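Visitor: One predicted model, sequence on top.
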Amino acid sequence: MAEPLPDAALDRLFRTSRSYNGYLDTPVAESDLRAIYDLMKFGPTAANQQPVRIVWCVSQEAKDRLAACASATNAAKISKAPVAVVLGMDLEFYEKLHKTFPHTDAKAWFMKKDGTPNEAAVEESAFRNSSLQGAYFLLAARAVGLDVGPMSGFDAAKVDAAFFAGQPVKVNFIATLGHGDPASIFDRLPRLDFEEATRIA
């Protein structure tokens, strides 16, 4: 039986970590990005679909290109961050199921009888499972000592055109990444109590 994580780890992953609006002038190495992915890829998805597709915006040109797709407030955060991240969902994830779920023909689950994709089923599954992977991304970044600022407030069509043109990929959400500047955050907002958000059936 697995032992609970120590409080220091739980604090880092959940209790004391925050969503950051700004970052210290400390670089993020490519090895950090690889370490994040190498953790998050082990998070479970339905039938091991792994539909998330990530663009790490490291260059200023890429960050500015993403900033041009975002609201004014978010644009400033994106341009100044050490790394900005586009988390997309592959709407042809089923083409890789022969590798990720090899013991059966899982691709067939997403095809109609005429052999064309069941677009509603594909998009629902891609969105759900890439969202799960997005959450794993946040926790993996925290686990390797980095901070994250996930955000909405962007034009999805513009992001898709800027980063996924000609690909069967659509953006799910975007984020900034780096070593968080404590001066950029506000007091923690309230969370719902157990009784407000859950029930035992």
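Guide: Right, received. Where do you want to start? Numbering: from 1, shown residues only.
Visitor: When you work out contacts or count neighbours from here on, use the C-alpha atoms and nothing else.
Guide: Fine.
Visitor: sec struct for residue 122, please.
Guide: Using DSSP: H, G, I helix; E, B strand; the rest coil, the structure places residue 122 in helix.
Visitor: Report the contact partners of it.
Guide: Counting by Cα atoms under 8 Å, 6 or more residues apart in numbering, residue 122 touches 91-92, 110.
Visitor: mind redoing it with 10 Å?
Guide: Residues in contact with residue 122 (Cα atoms under 10 Å, 6 or more residues apart in numbering) are 90-94, 109-111.
Visitor: got another, please set it beside the one above:
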Amino acid sequence: MAVQRPVLDPAALDLLFHEARTHFAWLDRPVEDSVLRELYALVRMPPTGANAQPLRLVFVKSREAKERLKPALFPANVDKTLGAPVTAIVAYDTEYYEKMPKLFPARDWKTQMLALPAEVRQKQALQNSTLQAGYLILAARALGLDCGPMGGFDAAKVDAAFFPDGKWKSTLLINLGYGDPQKLFPRNPRLDFDEACRID
């Protein structure tokens, strides 16, 4: 007998995928700190390799913090970022293995990870934190927030301004807030299954 899998209803799928859009302009509506805490409570739950959870986030909200971020932004991203209620700096912890005794107490992952070459640890941190950034976008949408992810910034400048000890490394910025639907442009096409996938 087939097991019945729970399936989200069409409205939920629209919220997360079909109707969700990348936003560049924002309504004048703040994002409360409690929402950001709820957001992270969701982001931390899906899988990462060995439960390592290397993602680190800085939620840039204050005017002072936005001004520190501004010099790192590519020109096309300045207005959309300064206008967003929150910009999440997505980063990974280069010493993520230090948390492994807490995150995977049944196995000595810290010792095993320290035995790996540094470039392997960095690759694992980048891969898993990028995976978590995808979770963040979906979790934000599930909480009614809109997102504007972008790579148009100077990571070295962000790291110097926000992570001067060098332990965290930025990889992505995600503007968060309540997007202005009047300023969206038509959605670009997506690839069809046969263009992007195969079943072997």
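Guide: On my side now, so go ahead. Keep in mind that what you see is a predicted model, and the values were worked out from it rather than measured.
Visitor: Tell me which residue is most central in the first structure.
Guide: Nearest residue to the geometric centre of the first structure (Cα atoms, centre = their mean): residue 134, 2.7 Å.
Visitor: remind me, longest strand of the second structure?
Guide: Longest strand of the second structure, by residue count under DSSP state E: strand 168-177.
Visitor: How far off centre is the helix or strand following that one?
Guide: Next along the chain after strand 168-177 of the second structure, taking DSSP states H and E as the criterion, comes helix 193-196. Helix 193-196 of the second structure has its C-alpha centroid displaced from the chain centroid by 26 Å (Cα atoms, centre = their mean, to the nearest Å).
Visitor: How about stretch 124-136 of the first structure?
Guide: From the chain centre to the centre of stretch 124-136 of the first structure is a distance of 8 Å (Cα atoms, centre = their mean).
Visitor: cool, stretch 148-155 of the second structure as well?
Guide: 11 Å.
Visitor: List the members of the contacts of residue 122 of the first structure that persist in the second structure.
Guide: Retained in the second structure: 91-94, 110-111, out of the contacts of residue 122 of the first structure (criterion both residues aligned by TM-score structural alignment, their matches' Cα atoms under 10 Å).
Visitor: Neighbours of residue 93 of the second structure, how many?
Guide: Counted with other Cα atoms under 10 Å, the neighbours of residue 93 of the second structure add up to 21.
Visitor: Mind telling me what it corresponds to in the first structure?
Guide: Matched by TM-score structural alignment, residue 93 of the second structure corresponds to residue 90 in the first structure.
Visitor: looking at it, its match is touching residue 171, isn't it?
Guide: Yes - assessed by Cα atoms under 10 Å, residue 90 of the first structure is found in contact with residue 171 at 8.9 Å.
Visitor: Now for those two: what residues contact both?
Guide: Common neighbours of residue 90 of the first structure and residue 171 (criterion: Cα under 10 Å, 6+ apart): 52-54, 127, 130, 164.
Visitor: Enumerate every residue touching the match of residue 93 of the second structure.
Guide: 49-54, 122-123, 126-127, 130, 164, 167-172 are the contacts of residue 90 of the first structure under Cα under 10 Å, 6+ apart.
Visitor: one more time with 7 Å, if that's ok
Guide: 51-53, 126, 168-170 (Cα atoms under 7 Å, 6 or more residues apart in numbering).
Visitor: Looking at these, which is nearest residue 156 of the first structure?
Guide: When the contacts of residue 90 of the first structure are ranked by distance to residue 156 of the first structure (Cα to Cα), residue 170 comes first, at 7.8 Å.
Visitor: Surely residue 77 of the second structure is within a helix?
Guide: Yes - counting by three-state DSSP, residue 77 of the second structure falls inside a helix.
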